[in-house]
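K.L.:
sequence below, structure please.
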Amino acid sequence: MSKSMWQGVIPALTTPFAADGEVDHAFLAKHAKWQIEAGCIGVVPLGSLGESATLSFDEKVAIVRTLVKALGDTAPVIPGIGSLSTDEAVRLAKACEAEGARGLMVLPPYAYSTDWKEMSAHFRAIATATKLPILLYNNPIAYKTDFTAAQIAELANDLPQIEAIKESSGDIRRLADIQALIGDRLVLMTGIDDAIVEGLAMGVTGWIAGQVNAFPHESVALFERARDGGYDAVKDLYSWFLPLLRLDTVPKFVQLIKLTQQCVDWGDERVRAPRLVVEGAERDAALKVIEDAIKSRPEL
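P.N.:
Predicted coordinates:
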C-alpha cells in the first residue's frame, strides 16, 4: 500500500443510528459515498467520533462490511481498532482485514492508561496480527495515554507496517519532534479540526476530520488551499469554518457534529447512551454557531 492512502482528507465517520437504536447501514453507505464524491480519499469508521466504545464486536465488523461494499475500489476503509482488551483488539483487526479493510487506525486500549511497556506490547500485538498498513493514533486528551515522539519513533523503526501517525495531542510542537527523530518515515496527520491549517504548516499531509461529516466540500477546499498556499490562501475560509471546527474539540463533540449533520440534512443527531442529545442553553449555543455558519456559507 502506498503512503498516498494517508495524504488528504479522511472523514472520521459518525455512526448513524435508526429510531430503534440499531446501526442505520443504508444511510452509512450513502453518507460514505457522499464524502468520497466531495473529494475525501478514504473513510475511518469506528473511531471516537464513531462511538466505537458503545458498539459491539459484531456491529463493528458489520459496519466495515457495509462500507467496503459501498466504496469498492474507489477509496479505502480504515477502521479504528480500539478495545478494552488486547485480545479483542487483535481479533477485531483480523476480522476487519478479512472484510476488506485496507488499513487500520490503532488506538491505545479504552479505559486503561498505563506505562510504555504495556502500551508498546498492546500496539505490537495488533500490528503483528495483520498485514494491513497502520495509522498510529495518539490522543492523550481522550485516552490518557501519550505516545511521546521517541516512543513513536521506536514503534516506526521496529514495525514497518506503521505508515502514518495521527498526532492529536494538541501540542503542535510534537510534529517537529517526530520529524527530528525519523524525518519523513511516517506520514504526519492530525485529528484536531481546529488545528488543521497550523498542522499543515508543520508538515502534516493528512487530516482525519470531524466536521467533514456535515461539510465535506468545505473541508476538502480548506485542506487543499492551505496545503498549496498556506494561511494567506485560506484565511477567509478558515475564519468562517473555525466556529464549527471548534465543536470537534469539546467533550460532547459527537453530539455536536451529529447535530450539525442534522442541520444540513445529512444525518440525524441520535447518539447511543451514555451520550444524550444536547439540550437547553448548550443546544441553543451550538445551534447558533451552526445556523450562522449555514447562513454565511461561502461560495467555493
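
K.L.:
going by C-alpha atoms from here, please, whenever you check contacts or count neighbours.
P.N.:
Will do.

K.L.:
check this structure for its longest helix and report it.
P.N.:
When the chain is parsed with DSSP state H, its longest helix is helix 216-245.

K.L.:
that one: which residues count as buried?
P.N.:
By neighbour count with 16 or more other CA atoms under 10 Å, helix 216-245 contains the buried residues 216-227, 230-231, 234, 237-238, 240-241, 243-245.

K.L.:
now do stretch 145-158
P.N.:
145, 146, 147, 149, 152, 153, 155, 156.

K.L.:
please apply the same query to stretch 253-262.
P.N.:
If you call a residue buried by 16+ other CA under 10 Å, then stretch 253-262 has these buried ones: 253, 254, 255, 256, 257, 258, 259, 260, 261.

K.L.:
just to be sure, residue 123 is in a helix?
P.N.:
Yes. Assessed by DSSP: H, G, I helix; E, B strand; the rest coil, residue 123 belongs to a helix.

K.L.:
I'd say it and residue 105 touch.
P.N.:
No. Using CA atoms under 8 Å, residue 123 is not in contact with residue 105; the gap is 10.9 Å.

K.L.:
the two - which one has more neighbours?
P.N.:
Remark: of residue 123 and residue 105, residue 105 carries more neighbours, 23 against 19, as counted by other CA atoms under 10 Å.

K.L.:
check the gap between that one and residue 24 for me.
P.N.:
Applying CA to CA, to the nearest Å, the value for residue 105 to residue 24 is 23 Å.

K.L.:
to compare against the first, here's the next sequence to fold:
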Amino acid sequence: MQLKGILPALVTPFDSKGAVNLEVLADILEHQLKAGVTGFVPMGTTGEYYALTNEERRLVMSTVREVVGDRGTLITGANGTCTREVIEQIKQAQDCGYSNILLAPPYYSIPTQEELIGHYQAILDAIPDINVILYNYPVRTNVEVGYSVLEALADHPRVVAIKESSGNLLRAIEIGENYKGRVQLSCGSDDQALDFFLWGATSWISAPANCFTGMVCDFYNRISSGDILGAQDVMRALFPVMAMMEAGKFIQKVKYGCELAGFNVGPGRMPLQPLTEEEKTAFRKVYEASQG
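P.N.:
Got it, this is the predicted structure:
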C-alpha cells in the first residue's frame, strides 16, 4: 500500500438537532475530490470519533465508503481504551468496507512500550486482512509510539505507515531517515507539513484540508513537483490560520473554517463548547487573509 497525497482528516457534520448530517458530509466529500485529494480519513480526532455512538460511526464510515467508492484511498480510525475494544471497532470498520486502519495507542490505560507492542501485535494476529497506519499523538493519548515499537513493527508487511502528530519535528526527521523503505511517513503535524515533505513524507493526513482544500492540494502539487519555493508560499499563507488552530479549540476552529468555506457542519459535541464571537472574529480575520 502506497500512501500518497492529501487525505483530509474528516470532520463529522451535525445538523441543528445534533444528529450526524450525512448530506453535508457527502457534499464535503465531493468538493474535496474535485479539489484533488487522494483519499479520506474519517473517525479520527477531527471527526470527534470519541463523541459518536457506534451506530453513528457506522453511518459515517458507510457514507464515506458509498460516496467515494474507488475514487480515493480510505483509512478509518478504530480506537478504544483496550485491545478488545479496538478489535471490535476494527471488525465494525471491516463491515463498512475498510481495510486500512489508523491506530493510536489505547488511551487512559497508558501502556508501556512493551505492552503497546503486544497490543498492536494482538490486533494484527486477530485480524489478518487489514493494513495498519500507526498514529503517534501523545498529547491525546499520553503514550508515545516509541522507537522500540517502530523497530518491532517496521518490517511487518501490514504495518505500512505512521501518522506522526507529536509536534516534534526531530522525530519526523529521524523516522524519515531511519525507517525509509520500512515505514512510510505521513504528516500529522499540520504546521510542519513543509518540513515533513522535505524529510521524506509522502502524504498529509490533514485537518486543514477540510476548510482549505484547494490550498492544501496546491501545496502538495507544488512540493511533489519540486517547486519548493512555491510550496513554501502556500504554507506561508496558511501558517497564521494553522497557528491559531493549534493555539486551542482546534476542532471548533476547523469546523468554523468549514462554515466560512460554505459548509454548515454544526458545532462540536460536548464537552467541546462553541467559539465565542470574539474567537470567531479573530479566526475569520486570519482565514480571510489566507485567501488573499
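
K.L.:
so the nearest residue to residue 245 of the second structure once chain neighbours are set aside is in which element?
P.N.:
Spatial nearest neighbour of residue 245 of the second structure, excluding adjacent residues (CA to CA, 6 or more residues apart in numbering): residue 253 at 6.0 Å. Element membership of residue 253 of the second structure, judged by DSSP states H and E, is helix 250-260.

K.L.:
next SSE after that helix?
P.N.:
Counting by DSSP H and E, the next helix or strand C-terminal to helix 250-260 of the second structure is helix 277-290.

K.L.:
compared with the first structure, how much does that next one deviate?
P.N.:
For helix 277-290 of the second structure, the mean deviation from the first structure after alignment is 2.4 Å (mean CA distance after the TM-score superposition for the first structure).

K.L.:
okay, angle between that helix and helix 213-224 too, please.
P.N.:
50 degrees (axes from the mean of the first three to the mean of the last three CA atoms, to 10 degrees).

K.L.:
hmm, who's touching helix 277-290 of the second structure?
P.N.:
Applying CA atoms under 8 Å, 6 or more residues apart in numbering, the contact partners of helix 277-290 of the second structure are 237, 238, 240, 241, 244, 253, 256, 257, 260.

K.L.:
same list (the residues you listed) but as CSV, adding distance to residue 74 of the second structure.
P.N.:
Output for these, formatted as CSV (distance: CA to CA, whole Å):
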residue, distance to residue 74 of the second structure
237, 28
238, 25
240, 29
241, 27
244, 28
253, 24
256, 25
257, 23
260, 26
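
K.L.:
residue 179 of the second structure -> the first structure?
P.N.:
For residue 179 of the second structure, the aligned position in the first structure is residue 182, judged by TM-score structural alignment.

K.L.:
residue 154 is in contact with that match, correct?
P.N.:
No. Contact criterion CA under 8 Å: residue 182 of the first structure and residue 154 do not qualify, at 9.3 Å.

K.L.:
to what extent is residue 249 of the first structure buried, counted in neighbours?
P.N.:
By the criterion of other CA under 10 Å, residue 249 of the first structure has 17 neighbours.

K.L.:
just give me the match in the first structure for the residue nearest to residue 245 of the second structure.
P.N.:
Taking TM-score structural alignment, the alignment pairs residue 253 of the second structure with residue 256 from the first structure.

K.L.:
then residue 27 of the second structure?
P.N.:
Residue 27 of the second structure maps onto residue 30 of the first structure when the alignment is built from TM-score structural alignment.

K.L.:
could I get the contacting residues of that match?
P.N.:
Residues near residue 30 of the first structure by CA under 8 Å, 6+ apart: residue 70.

K.L.:
secondary structure element for it, which one?
P.N.:
helix 25-37.

K.L.:
average offset between that helix and the second structure?
P.N.:
Helix 25-37 of the first structure differs from its equivalent in the second structure by a mean of 1.5 Å after superposition (mean CA distance after the TM-score superposition for the first structure).

K.L.:
now do that helix against helix 216-245, angle only.
P.N.:
100 degrees.

K.L.:
check which residues of helix 25-37 of the first structure are buried.
P.N.:
Within helix 25-37 of the first structure, the residues that qualify as buried by neighbour count (16+ other CA under 10 Å) are 25, 27, 28, 29, 31, 32, 33, 35, 36.

K.L.:
again with stretch 256-270 of the second structure
P.N.:
Neighbour count says stretch 256-270 of the second structure has 256, 257, 258, 263, 264, 265, 266, 267, 268, 269 buried, by 16+ other CA under 10 Å.

K.L.:
what lies in contact with that stretch?
P.N.:
With contacts defined as CA under 8 Å, 6+ apart, stretch 256-270 of the second structure is touched by 11-16, 18, 21, 24, 28, 48, 51, 210-212, 251-252, 255, 273-274, 280, 284, 287.
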